[in-house]
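Engineer: sequence first, then the predicted structure, then my questions.
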Amino acid sequence: MPDICRPWLLILLALSACAQSAAPPPQTAATQVAAPASARTAWWNDNRWRYHDEGEADAAYQRLLQQQSAWPEWHQVELVTLPAGLRFEMALSPGQPPERPGAFGTFDRIPDVRYVRQRLAVKVAWKPSIDRVATFEIVEPLAADTGTVGPQIDAQAGYLPGGGSQFEMKVPPAERSRHLKLVAIRPIR
């Protein structure tokens, strides 16, 4: 694509994103995110080196905006079985009951909301507010995909670099609770 076309394409993509009311969670259809220029610059500084040329890096950035994958582009799905006795943490929103856990957990200690946004790359659109962390123990072996949190571009928070640990439970939502025991809940800010 000629360099003269790129600014217009970015403007059109940004305007398209502004017309949407809110980004859906990552499991729904892909949508464009309105990204501040500083978010692109920060992503570029962290990730440009991964790609052969600027065109390839631009395409990767556009895929991130469109697909909003929880995983980095280089992630290879490999299902594992997490054993009974293993503990993990999960950030919770106000009103989210721990008896209905989300699909993603982390093996990292979650110190505060900033960590959830920056290292776990949880977008404001996905969890507008976070007030607690639940610690769970796996009581029945659990199928999961494990790996590194991929970056996100958030319309409000900007560039979220990710890099923390994560796993995605590969069981239906109604079955998650039977694999888990709630160990503790603590507030975070």
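Structural biologist: Here it is on my side, so go on.
Engineer: can we go C-alpha only for contacts and neighbour counts from here?
Structural biologist: Noted.
Engineer: what is the end-to-end distance of stretch 150-157?
Structural biologist: 15 Å (Cα to Cα, to the nearest Å).
Engineer: this is the comparison structure:
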Amino acid sequence: MVVSAGQPGPGGLGTFDDVPNQQFVRDQLAVRTDWKGDDLLLQRYRISEGDPILVQESIIGPQMDPKLGRLPGGGTQIEIMERSDRARLIPVGPPTEIPK
């Protein structure tokens, strides 16, 4: 999952794609600059034991960014369907910087 430095917890969207750099985050994951700034980190999570959680896997569609224009998308997206299930995500190691 791509997170911002200081983000208090996991968001609702992740990816199984390798994230090589910030350009990939903007282009293939279509993460807008008004959603996340340049302080991008990669945090891996696992799901705690218990009942399964409902997720939806899809292909990311394009977005219009206020600074960069059209972000094409095309990467994979994993959406956690129930907001309360985010609390069941357990960080795997510390977040790592995403190269520019």
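Structural biologist: Sure thing, it's come through. No experiment lies behind these values; they were computed from the predicted model shown.
Engineer: give me the contact list for stretch 17-31 of structure 2.
Structural biologist: 2, 32, 40, 42, 60-63, 71-77, 98-100 (Cα atoms under 8 Å, 6 or more residues apart in numbering).
Engineer: which stretches of structure 1 form strands?
Structural biologist: Listed in chain order, the strands of structure 1 (DSSP state E) span 79-82, 87-92, 104-105, 132-138, 142-148, 152-154, 158-160, 165-169, 180-187.
Engineer: mean shift between the fifth one and structure 2?
Structural biologist: Its aligned residues in structure 2 lie a mean 1.0 Å from strand 142-148 of structure 1 after superposition (mean Cα distance after the TM-score superposition for structure 1).
Engineer: which other helices and strands does that strand contact?
Structural biologist: Here strand 142-148 of structure 1 touches strand 79-82, strand 165-169, going by 3 or more Cα pairs under 8 Å, 6 or more residues apart in numbering; DSSP states H and E.
Engineer: need the winner for burial among these.
Structural biologist: strand 165-169 (a mean of 21; mean count of other Cα atoms under 10 Å).
Engineer: so that strand aligns onto which residues of structure 2?
Structural biologist: When structure 2 is aligned by TM-score structural alignment, the counterpart of strand 165-169 of structure 1 is residues 76-80.
Engineer: same question, stretch 124-139 of structure 1
Structural biologist: Aligning stretch 124-139 of structure 1 against structure 2 (TM-score structural alignment) gives residues 33-48.
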